[in-house]
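Q: need the 3D shape of this:
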Amino acid sequence: MATYKKRGYKPKTQVEKQQDIEDGSTTAEVFNTLDETASKTEDFVAKNQKYIFVIIGLVAAIVLGSLAYKEYIAKPKQEAAMNDMFQAQKYFDEAVTGTAKDSLYNLALNGGEGKFGMLDIIEEYSGTPSANLANYYAGTAYLRLKKYNEAIEYLSSFKSDDEILAPLAKGNIGDAYVQGNQPEDALNAYEQAAEMRDNEYTTPMYLFKAGAIALDLGKADKALAYFKRIKDDYANSTEAGKVDVFIGKAQVLANK
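A: As a prediction, this is how the structure comes out:
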């Protein structure tokens, strides 16, 4: 093993001279190895520089292409989608709050006055946030129009991390299953909706719906657990005000 020697050190004994020779040899070997590695690297680069430049060029093209796509294609596409979606969203809002609901929901879906409907937005602007949101509106409109298979299809295509919209979409799927006489599927959807987010609005609402369906299916223990959770954890919710009656029903059935 090489040892550290002070500046100006000179070997005195034969052993020290031999050690000095070995240390110098080891150092030389290290530098020779480094030189050989560097030479091999240089040779590799020289022989393959064409391919290396191609790879670098491809990486740069991908990065720049991604940035350009976001700035010059995706961003303008989303802005156009938002503009074209305005009238369809207006029809939907009017259907929720006004009269002539069916005709307004149809206009929201298919468009009117030369403007796009939600179905047009989904097709024309696929991949944009607006098209994704249009799936929610379309699915909900179909639910209100009692077209339950279409409602499930479009609501299932909607993806969101939103605190309210995400569980509402799943809960609307549950409503569609209920109307389509598929209680087991409805229960599963309501359970998912209740667990997707924890808030005072959607969580107790879908716990209550899950409990009610569970009662109808003869799953009293499960229903009781959902109703008690509403009473214990969401005492200020609308559902908490009526849950005692359902707790009583579930307890009677669970004890049979």
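
Q: going forward, measure contacts between C-alpha atoms and count neighbours the same way
A: OK.

Q: next one: Ala193 from Lys75, what distance?
A: 31 Å (Cα to Cα, to the nearest Å).

Q: one more sequence to fold, the one below, so I can look at both together:
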Amino acid sequence: MATYKKRGYKPNTKEEEQNTVEDQSTTAEVFNTLDEGASKTEEWVARNQKYIFIIIGLAAAVILGYLAYEEFIQEPKEAEAANEMFQAQQYFDQALETQNDSLYNLALTGGQGKFGFEDIIENYGGTKAGNLAHYYAGMAYLNTNQYQKAIDNLDEFESDDEIIAPLAKGGIGDAFMQLDQPEDALGYYEEAANMRTNSFTTPKFLLKAAVVAIQLGDGDAAVEYLNRIKNEFPESAEANKVAVYLGQAKAMQ
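A: From the prediction side, this is the model:
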């Protein structure tokens, strides 16, 4: 067991003297080992400093290149894409209000010298505007009965938004329903209902899922969806329709 020895301490016995010599020898060995390790490290660095500098230089170049790309290329491209898409969004909003197919087509293909959503997707892929253009294009195709194009575009759209993300999934479900593929539609309605919990999209797609489940003969699933609307969203517009469909679903159980 090691003991503390005061400064200037002198061993009184041969045994203590021997222990002191051994301690000093061990300490010297430790420092020699550390010195040897440090020397080997220094030698390794000296031998490989060329490669070390190359690696550091490459890492710095990558970081600086990324920052330069973001500032001088990506940010201006994002702003340009958003500016180009403004007119297409105006056409889309007008089309929603009037349900005018020609306005949906203008939103898709462009007008007044401005790009449509199709052009934004083609020319500004990788930007936020390019991603959002997939959503608008998908909904425009859905409203003009081009269902496979609607599915393709909405499937490309990525978002964490509370409202738009479920609407995109539900839009794919609507397209599959129009293509007479209710099994596929049900899966997307369920996904849309469960993606977020809010009083707008959740009861909306729970009701659609329940209606399709009834159509497919799955009364148990329909009852589950309808009860969720009744219990969790009693103030929603969909809650007013629950009683009718719940009777049908229970009759199938």
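
Q: picking up where we left off before, so Ala193 and Lys75 of structure 1 - more neighbours on which side?
A: Ala193 (27 against 14; other Cα atoms under 10 Å).

Q: and the residue lying closest to that one once chain neighbours are set aside, how many residues sit next to it?
A: Excluding its sequence neighbours, the residue lying closest to Ala193 of structure 1 (Cα to Cα, 6 or more residues apart in numbering) is Pro167, at 4.5 Å. Neighbour count of Pro167 of structure 1, defined by other Cα under 10 Å: 26.

Q: which SS class is Asn199 of structure 1?
A: With DSSP: H, G, I helix; E, B strand; the rest coil as the basis, Asn199 of structure 1 sits in coil.

Q: give me the neighbour count for it.
A: Residues near Asn199 of structure 1, counting by other Cα under 10 Å, number 15.

Q: what does the one 10 residues further on give?
A: When counting by other Cα under 10 Å, one arrives at 23 neighbours for Lys209 of structure 1.

Q: map Thr13 of structure 2 onto structure 1.
A: When structure 1 is aligned by TM-score structural alignment, Thr13 of structure 2 is paired with Thr13.

Q: how much space between its match and Gln19 of structure 1?
A: 10 Å.

Q: so these two - more neighbours on which side?
A: Gln19 (16 against 9).

Q: measure the more buried one to Arg7 of structure 1 for me?
A: With the distance defined as Cα to Cα, Gln19 of structure 1 ends up 16 Å from Arg7 of structure 1.

Q: again, but for Lys75 of structure 1
A: For Lys75 of structure 1, the distance to Arg7 of structure 1 - Cα to Cα - is 66 Å.

Q: please apply the same query to Leu143 of structure 1.
A: To Arg7 of structure 1, Leu143 of structure 1 is 88 Å away according to Cα to Cα.

Q: so between those two, which is more surrounded?
A: Using other Cα under 10 Å as the criterion, Leu143 of structure 1 and Arg7 rank with Leu143 on top: 22 against 6.

Q: and the closest residue to that one other than its chain neighbours, what helix or strand is that in?
A: Among residues not flanking Leu143 of structure 1 along the chain, Ala151 sits closest, at 5.1 Å (Cα to Cα, 6+ apart). Ala151 of structure 1 belongs to helix 148-157 when assigned by DSSP states H and E.

Q: what is the burial count for Tyr147 of structure 2?
A: 23.

Q: ok, average deviation of the host helix or strand of Glu183 of structure 2 from structure 1?
A: For Glu183 of structure 2, the element it lies in under DSSP H and E is helix 182-195. Aligned to structure 1 and superposed, helix 182-195 of structure 2 gives a mean residue distance of 0.3 Å (mean Cα distance after the TM-score superposition for structure 1).

Q: that helix: what's the following helix or strand?
A: Next along the chain from helix 182-195 of structure 2, counting by DSSP H and E, comes helix 201-215.

Q: Ala81 is in contact with Ile121 of structure 1, correct?
A: Yes. Using Cα atoms under 8 Å, Ile121 of structure 1 is in contact with Ala81, at 6.6 Å.

Q: and these two? Which one has more around it.
A: Of the pair Ile121 of structure 1 and Ala81, Ile121 is the one with more neighbours under other Cα under 10 Å, namely 26 against 22.

Q: what residues are up against the more buried one?
A: Going by Cα atoms under 8 Å, 6 or more residues apart in numbering, Ile121 of structure 1 touches 81, 84-85, 130-131, 134.

Q: recalculate using a threshold of 7 Å.
A: If you count contacts by Cα atoms under 7 Å, 6 or more residues apart in numbering, Ile121 of structure 1 has them with 81, 85, 131, 134.

Q: and the gap between it and Pro76 of structure 1?
A: Distance of Ile121 of structure 1 to Pro76 of structure 1, computed by Cα to Cα: 14 Å.

Q: quick revisit: tell me the secondary structure at the residue nearest to Ala193 of structure 1.
A: Of the three states, Pro167 of structure 1 takes helix according to three-state DSSP.

Q: my read is that it contacts Met196, right?
A: Yes. The pair Pro167 of structure 1 / Met196 is scored as a contact, 6.0 Å apart, by Cα atoms under 7 Å.

Q: continuing past the one helix or strand Lys40 of structure 1 maps to, what's the next helix or strand?
A: Using DSSP H and E, Lys40 of structure 1 falls within helix 14-68. Next in sequence after helix 14-68 of structure 1, counting helices and strands by DSSP H and E, comes helix 75-97.

Q: average gap between that next one and structure 2?
A: Helix 75-97 of structure 1: mean distance to aligned residues in structure 2 after superposition is 0.6 Å, counting by mean Cα distance after the TM-score superposition for structure 1.

Q: so what touches that helix?
A: Residues from elsewhere that reach helix 75-97 of structure 1 (Cα under 7 Å, 6+ apart): 101, 104-105, 107-108, 111, 115-118, 121, 125, 128, 130.

Q: farthest pair within these?
A: The span of the contacts of helix 75-97 of structure 1, defined through Cα to Cα, is set by Lys101 and Thr128 at 27.7 Å.

Q: how much space between Asp244 of structure 1 and Glu124 of structure 1?
A: Distance from Asp244 of structure 1 to Glu124 of structure 1, by Cα to Cα: 49 Å.
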